[in-house]
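Asker: fold the stuff below for me.
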Amino acid sequence: MSAVAGPEEVAAMRRAVELAALGLPTASPNPVVGCVLLAPDGTTVGEGWHERPGGPHAEVAALRDAGERARGATAVVTLEPCRHTGRTGPCTTALLEAGVRRVVYAVPDPSAVAGGGGALLRAAGVEVEEGLLRDEAEAGNARWLFAARHSRPRVTWKYAATLDGRVAAADGTSRWITSPEARLDVHRLRAEHDAVVAGVGTVLADDAHLAVRLDEPVARQPLRVVVDSSGRTPAGARVRDDAAPTWVATAAEVGTGPDGRVDLEALLRILVDRGVLTAFVEGGPTLASALLRAGLVDRVVAYVAPALLGAGPAAVADLGVTTIADARRLTVTDLRSVGPDIRITLEPKEG
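Answerer: Got it, this is the predicted structure:
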């Protein structure tokens, strides 16, 4: 039976969580992981984090930092050491060959191919402790963990509407419902995601560009995805320019769902296989409704302008709700002013 984690290991795990965060700008689509090696007297002898796909995993980086001092040490790591060979070898093998005597990890690896490293190490005679500061480590690795557990990206649906819920006027005009400050905020949110998704209707109506436009440099442009069942996106559409990579996802390529349009679940599986961990949906009412009805929206960001139209399309199309008792309820997680507008962030209530 393994010993309970001591104060040195708790402090080391907090440091490992800090180290893991250093990989946030560059590690995707891999998880962010930090590792600290402790000598038997509790002093730190090695540190490491995963910087980029194909680069050393956090455990290997820490072992290299420690050198011979790794023998007999305790490895404190934010994610269960992997047991598979990908671009690099298994971390379990590296830890065993280095002579590490104890491993303390925060979060079990949920992936079928890499999980189970703790059991492998335990079978080899290494003391293993699981769950130390799990909540803190999970929060820092939320993007990857969600995708690994659900086999799809975490989906945020964003829309901008008037106070009476209109996303365009009766004549179809929608530029601009919200303020320049709100539109700049949207670009910042786009930059935080791996993909920006819109329906072909939005592209045809607005010639939407979907790329990130900020004054400061952008580390990388997200993939632009147009959900276009029959391939109607014009060759000259702005979304096809070279400002960012673009995928026009057709039913012929992705497959069709029950409604005869692009299978959205299949689309999201393809995206996660392409390394997309988070998707920012800016599609119109039709795409939003389809995602909501399929239970594929994990967060909603609504920009509400202090304006009234009285007519025009609503933010979302038919959800199949016919009585107030069946309303889709959400929980507000953040509320703030952006210029003259209000930004509300919500998550669907479970069940």
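Asker: please make it C-alpha for all contacts and neighbour counts, starting now.
Answerer: Will do.
Asker: which SS class is residue 218?
Answerer: For residue 218, the assignment made with DSSP: H, G, I helix; E, B strand; the rest coil gives coil.
Asker: now do the contacts for it.
Answerer: 191, 212 (Cα atoms under 8 Å, 6 or more residues apart in numbering).
Asker: another one to check against the first:
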Amino acid sequence: MSTANYRFLFDRAFAPDTNVARPHVTLTYAQSLDGKIAGIGGRQLILSGPESMKATHILRLKHDAILVGIGTVLNDDPRLTVRLNDDDLPPGSGPIQHPQPIILDSTLRFPLSAKLVLPSSPKKPWIFTGPVHDRQRRKEIEALGAKVIVLSADSQGHLSIPDLLSNLHQQSIRSLMVEGGASVISSFLKSGLVDSFLLTIAPVFVGEDGVSAVQDAEGAAKFEDISYYPLGRDVMMVARPQMG
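Answerer: Sure thing, here's the model as predicted:
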């Protein structure tokens, strides 16, 4: 499939507003037909086909930063890099620029052996944590090249999404791609601060023991301006969350 087939990613899904004092937020993830994003206990599932996986990496290329929660780091050990062949690059892209990895880790459980802090990692992660964390652990993580940034948290230990976005904006991050996992997806949807929503639907059933993207109906998001795009065996839904 040629890059031209992915034009909708830029025409519909990615249009940052430079007049707001926070990054443009793109929330994107893949789920099964029964709404599952991971297997039992958060086990990683490869749901996306090659065409929709390519769309994910084109989106990574176009964003300044990419965010996941600590659960995704512990379960998947991701690199959060752009993996595209030269033929897959959109016209005029130039050399690949990897997005800045952002990790939400309220109690600083980030593993010292993670791929994100290997010497070969193109960009070391920025790890956002809460006020209550292990100071020695922080020193060990920072010694590996990562940056640890403290945010305010609520009584349940959830980090403040508005404070996060304000901090990123101050560090010249103008576009943020949020990939999950479940608690991160819910937090961003409840925040009302998602600008673009891209959902890849894979033609598989995982079963009731899988992990759902949204755990409860509290603050359930509604969407508008919805379009569907076939990508190989998958379908990608592109929409905007309704405001208010």
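Asker: wait, a helix at residue 198 of the first structure?
Answerer: No. Residue 198 of the first structure is assigned strand when assessed by three-state DSSP, not a helix.
Asker: quick one: the counterpart of it in the second structure from residue 15 of the second structure, how far?
Answerer: For residue 198 of the first structure, the aligned position in the second structure is occupied by residue 68, per TM-score structural alignment. To residue 15 of the second structure, residue 68 of the second structure is 21 Å away according to Cα to Cα, to the nearest Å.
Asker: quick one: the longest helix along the first structure aligns where in the second structure?
Answerer: Longest helix in the first structure by number of residues (criterion: DSSP state H): helix 7-21. Using TM-score structural alignment, helix 7-21 of the first structure lines up with nothing in the second structure.
Asker: of residue 68 and residue 15 of the second structure, who's got more company?
Answerer: residue 68 (23 against 15; other Cα atoms under 10 Å).
Asker: so what does the longest helix of the first structure touch, helix or strand wise?
Answerer: strand 34-38, strand 44-49, strand 74-79, helix 134-140 (3 or more Cα pairs under 8 Å, 6 or more residues apart in numbering; DSSP states H and E).
Asker: quick one: closest of these to residue 13 of the first structure.
Answerer: strand 74-79 (5.9 Å; Cα to Cα).
Asker: could you give the angle of the helix or strand just after the closest one to strand 74-79?
Answerer: Sequence order places helix 91-98 as the next helix or strand after strand 74-79 of the first structure, per DSSP states H and E. If you take axes from the mean of the first three to the mean of the last three Cα atoms, to 10 degrees, helix 91-98 of the first structure sits at 170 degrees to strand 74-79.
Asker: ok, back up a step: tell me the contacts of the match of residue 198 of the first structure?
Answerer: Residue 68 of the second structure touches 102, 103, 104, 178, 179, 180, 181, 184, counting by Cα under 8 Å, 6+ apart.
Asker: how about 10 Å then?
Answerer: 78, 80, 101-105, 177-185 (Cα atoms under 10 Å, 6 or more residues apart in numbering).
Asker: got the buried residues for the longest helix of the first structure?
Answerer: 9, 12, 13, 14, 15, 16, 17, 18, 19, 20, 21 (16 or more other Cα atoms under 10 Å).
Asker: before we move on, the earlier item: include distance to residue 248 of the first structure and mean neighbour count when you put the helices and strands packed on helix 7-21 of the first structure into JSON lines, please.
Answerer: Formatted as JSON lines, these follow (distance: least, Cα to Cα, whole Å; neighbours: other Cα atoms under 10 Å):
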{"stretch": "strand 34-38", "distance to residue 248 of the first structure": "37", "mean neighbour count": "31"}
{"stretch": "strand 44-49", "distance to residue 248 of the first structure": "36", "mean neighbour count": "24"}
{"stretch": "strand 74-79", "distance to residue 248 of the first structure": "35", "mean neighbour count": "32"}
{"stretch": "helix 134-140", "distance to residue 248 of the first structure": "32", "mean neighbour count": "17"}
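Asker: including distance to residue 127 of the first structure, could these go into a markdown table?
Answerer: Shown next, in a markdown table, are these (distance: least, Cα to Cα, whole Å):
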| stretch | distance to residue 127 of the first structure |
| --- | --- |
| strand 34-38 | 14 |
| strand 44-49 | 18 |
| strand 74-79 | 9 |
| helix 134-140 | 18 |
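Asker: packing partners for the lengthiest helix in the second structure?
Answerer: If you go by DSSP H, the second structure has its longest helix at helix 50-62. Judged by 3 or more Cα pairs under 10 Å, 6 or more residues apart in numbering; DSSP states H and E, helix 50-62 of the second structure is in contact with helix 8-11, strand 24-31, strand 175-180, strand 196-201, strand 223-231, strand 234-241.
Asker: for the fifth one, give me the average deviation versus the first structure.
Answerer: Compared with the first structure after fitting, strand 223-231 of the second structure has a mean deviation of 1.8 Å; criterion: mean Cα distance after the TM-score superposition for the first structure.
Asker: chain center to that strand, what's the gap?
Answerer: 19 Å (Cα atoms, centre = their mean, to the nearest Å).
Asker: give the buried residues for it.
Answerer: residue 231.
Asker: which residues sit against that strand?
Answerer: 1, 5-6, 8-9, 12, 48-55, 196-202, 235-243.
Asker: what's around residue 11 of the second structure, how many residues?
Answerer: Residue 11 of the second structure: 9 neighbours (other Cα under 10 Å).
Asker: let me fix that: residue 136 of the second structure
Answerer: 9.
Asker: that's a helix at it, yeah?
Answerer: Yes. Checked against three-state DSSP, residue 136 of the second structure lies within a helix.
Asker: excluding chain neighbours, what is closest to residue 209 of the first structure?
Answerer: Leaving aside its sequence neighbours, residue 209 of the first structure sits nearest to residue 239 (Cα to Cα, 6 or more residues apart in numbering; 4.6 Å).
Asker: what about the equivalent of that neighbour over in the second structure, how many residues nearby?
Answerer: Matched to the second structure by TM-score structural alignment, residue 239 of the first structure sits across from residue 116. Other residues near residue 116 of the second structure come to 24 when the count uses other Cα under 10 Å.
Asker: tell me how far residue 116 of the second structure lies from residue 126 of the second structure.
Answerer: 10 Å.
Asker: likewise residue 35 of the second structure?
Answerer: 30 Å.
Asker: can you pull the contacts of the aligned residue in the first structure for residue 233 of the second structure?
Answerer: Counting by TM-score structural alignment, residue 233 of the second structure corresponds to residue 340 in the first structure. Counting by Cα under 10 Å, 6+ apart, residue 340 of the first structure makes contact with 178, 179, 180, 181, 182, 304, 305, 306.
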